[in-house]
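J.: Following is a predicted model, sequence given first.
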Amino acid sequence: MYTFRQALEEDFTAIAALPQNEQEAYYMFPRGTWPLKPEELYRASLERELAIVMERQGELAGYCSMYDVAEGESAWLGNVIVSPAARASGASAELLGHMMKQGREAFRLKELHLVCHSTNARAMLFYRRMGFLPYEVGKTDDWQGNRIARVLMKRNLTE
C-alpha cells in the first residue's frame, strides 16, 4: 500500500506544502518559518541520518526524519507529517512503523525519542497508542509566543 524511500531535494516543495496552517507547520518543524520554505526543510534534512518520504500510488503521503542517532542505543524522530488526503487512514501508523523498523534494522536502536507539544493532543494520543511514553516535560514557546509544554516521549524498540 505505502512505499518508502529517501527524500530527494525535489521532494521538498511538496513536503513544505503538507502543513495546512501555521500551527501544523510549527508542530512539524518548530524552527521553521511560515509558510515553510522547501530549501529550509531540505537543508535541515541534510543534517538528519534519515529523511524518509512515504508514497501511495506515486503520491506523497508523508514525511519523517531521524536524527542524533547513537548506533546501538537511541535516536530522535522529527518532522513527522502526513498529507491531509492520507490522514485518518492508518498512514501515520505506517510511517512510524517504518521508522521504528529502520531504527531497529539499520541502527540496532534500543529506543526512539520524539518531542510532542502539549497543544497537539491528537498527536500525543497517537504517539501513546504507538507505544511512546512521556518521560520529561519542559517549557517552550509556540509559533505565537505562547508558553506551552514540550513533552519528550520515548519508545523501547527491544520489546
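T.: Perfect, I can see it now.
J.: from here on, contacts and neighbour counts on C-alpha atoms
T.: Will do.
J.: Tell me how many other residues crowd the residue nearest to Arg147 when sequence neighbours are not counted.
T.: Nearest non-adjacent residue to Arg147, counting by CA to CA, 6 or more residues apart in numbering: Asp141, 4.5 Å away. The local packing of Asp141 (other CA atoms under 10 Å) involves 13 other residues.
J.: you'd agree Asp141 is up against Ile148?
T.: Yes. Shown here, Asp141 and Ile148 form a contact pair, counting by CA atoms under 8 Å, at 5.8 Å.
J.: List the buried residues of whatever helix or strand Leu95 lives in.
T.: Using DSSP states H and E, Leu95 maps to helix 91-107. Using 16 or more other CA atoms under 10 Å as the test for burial, helix 91-107 gives Ala91, Ser92, Glu94, Leu95, Leu96, His98, Met99, Met100, Gly103, Arg104, Phe107.
J.: Use this one as the comparison:
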Amino acid sequence: MLLSHRPVAEKDIQLICGFPKSDDELFFFFPKASFPLAASQLQDAIAQRSDSTVVELDGEVVAFANFYRWEAGGSCSIGNVIVSPRARGRGVGRYLVEQMTQLAFSKHLATEVRVSCFNQNLAGLLLYPKLGFQPYAIEERQNRKGERLALIHMRLRRSATEPCRPASQ
C-alpha cells in the first residue's frame, strides 16, 4: 500500500464528489453543500480555501482536505476532510491529517492546527485524539433535519521541540 499526497487537480473534482454516499456523510464533510455534491459546489469551496490536498493510494485519489482558515504564525483549521468509502479503515485518514498538520506547521508556521468533528462522526472522533488533538470547545449545531448535534472543536499545538521553519517547495 503506497500513500502519497499532492495538490488537488481539476481532474480530481468529479471523483471526490462521489465520495460522500449519503446526505449525512456529506454533512460531516461539507455541511453547507447539498446532496449529491455537485462539482461546482466543491470548486467554489476550493477557490475560497487554502492548500486543497488529495491523497493517492497506489496512484488512485482516495481522500481530500483543505484549510478553511489559515493564519501565518497563528492557527490553521482543517476542513472538508473525506476518505473514499473503499479506502476507509486503511490509515488513509491518519495520513491525510498528518500531512495537513505538517503543512500547517511548515508552510504557514502555525502555532496550532484545529479540526472540528460532529458527535455522530465516530471515525473522526476516534482518529483525531490518536493524532494528539485535544477537545477545547463544543458548539451546538443542527443537521439538515433540525436535529441537535454537537460540533467538537479540537486542536493540536506545535510541540516546543518541533522546529519552526518554512517548507521547501
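T.: Okay, I see it. Here the structure is a predicted model, which means the values were calculated and not measured.
J.: hang on, the earlier thing: do you know how far the residue nearest to Arg147 of structure 1 is from Ser92 of structure 1?
T.: Relative to Ser92 of structure 1, Asp141 of structure 1 is positioned 26 Å away (CA to CA, to the nearest Å).
J.: Could you do Met100 of structure 1 as well?
T.: 12 Å.
J.: related to what we said a few turns ago, superpose on structure 2 and give me the mean offset of the helix holding Leu95 of structure 1.
T.: Superposed on structure 2, helix 91-107 of structure 1 shows a mean distance of 0.8 Å to its aligned residues (mean CA distance after the TM-score superposition for structure 1).
J.: tell me how far the helix or strand following that helix is from the chain's mean position?
T.: Proceeding N to C from helix 91-107 of structure 1, the next assigned helix or strand is strand 111-117, under DSSP H and E. Centre-to-centre, strand 111-117 of structure 1 and its host chain are 9 Å apart (CA atoms, centre = their mean, to the nearest Å).
J.: Also stretch 6-26 of structure 1?
T.: Using CA atoms, centre = their mean, the offset of stretch 6-26 of structure 1 from its chain centre is 11 Å.
J.: Contacts for it next, please.
T.: Residues outside stretch 6-26 of structure 1 that contact it (CA atoms under 8 Å, 6 or more residues apart in numbering) are 28, 32, 34-39, 41-42, 50-53, 60, 62-63, 81-84, 142-143.
J.: and if we set it to 6 Å?
T.: Stretch 6-26 of structure 1 is contacted by residues Trp34, Leu36, Pro38, Ala51, Ile52, Val53, Ser83 when judged by CA atoms under 6 Å, 6 or more residues apart in numbering.
J.: Just tell me what the last one corresponds to in structure 2.
T.: Taking TM-score structural alignment as the alignment basis, one finds that Ser83 of structure 1 is matched in structure 2 by Ser84.
J.: thought its match was touching Val62?
T.: Yes. Under the criterion of CA atoms under 6 Å, Ser84 of structure 2 makes contact with Val62 at 5.0 Å.
J.: How much space separates the spatially most central residue of structure 1 from Asn21 of structure 1?
T.: Centroid-nearest residue in structure 1: Val80, 2.0 Å away (criterion: CA atoms, centre = their mean). Applying CA to CA, the value for Val80 of structure 1 to Asn21 of structure 1 is 15 Å.
J.: Just to be sure, Glu140 of structure 2 is in a strand?
T.: Yes. Assessed by DSSP: H, G, I helix; E, B strand; the rest coil, Glu140 of structure 2 belongs to a strand.
J.: Which strand runs longest in structure 1?
T.: strand 59-70 (DSSP state E).
J.: check the fit of that one onto structure 2 and give the mean distance.
T.: Counting by mean CA distance after the TM-score superposition for structure 1, strand 59-70 of structure 1 comes out at 0.9 Å.
J.: the strands in structure 2, which residues?
T.: For structure 2, applying DSSP E gives strands covering 3-7, 50-57, 60-70, 75-83, 112-118, 134-142, 148-157.
J.: Would you reformat those strands as JSON lines and include distance to Cys17 of structure 2?
T.: Compiled in JSON lines, the strands of structure 2 are given as follows (distance: least, CA to CA, whole Å):
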{"stretch": "strand 3-7", "distance to Cys17 of structure 2": "16"}
{"stretch": "strand 50-57", "distance to Cys17 of structure 2": "13"}
{"stretch": "strand 60-70", "distance to Cys17 of structure 2": "10"}
{"stretch": "strand 75-83", "distance to Cys17 of structure 2": "10"}
{"stretch": "strand 112-118", "distance to Cys17 of structure 2": "20"}
{"stretch": "strand 134-142", "distance to Cys17 of structure 2": "23"}
{"stretch": "strand 148-157", "distance to Cys17 of structure 2": "23"}
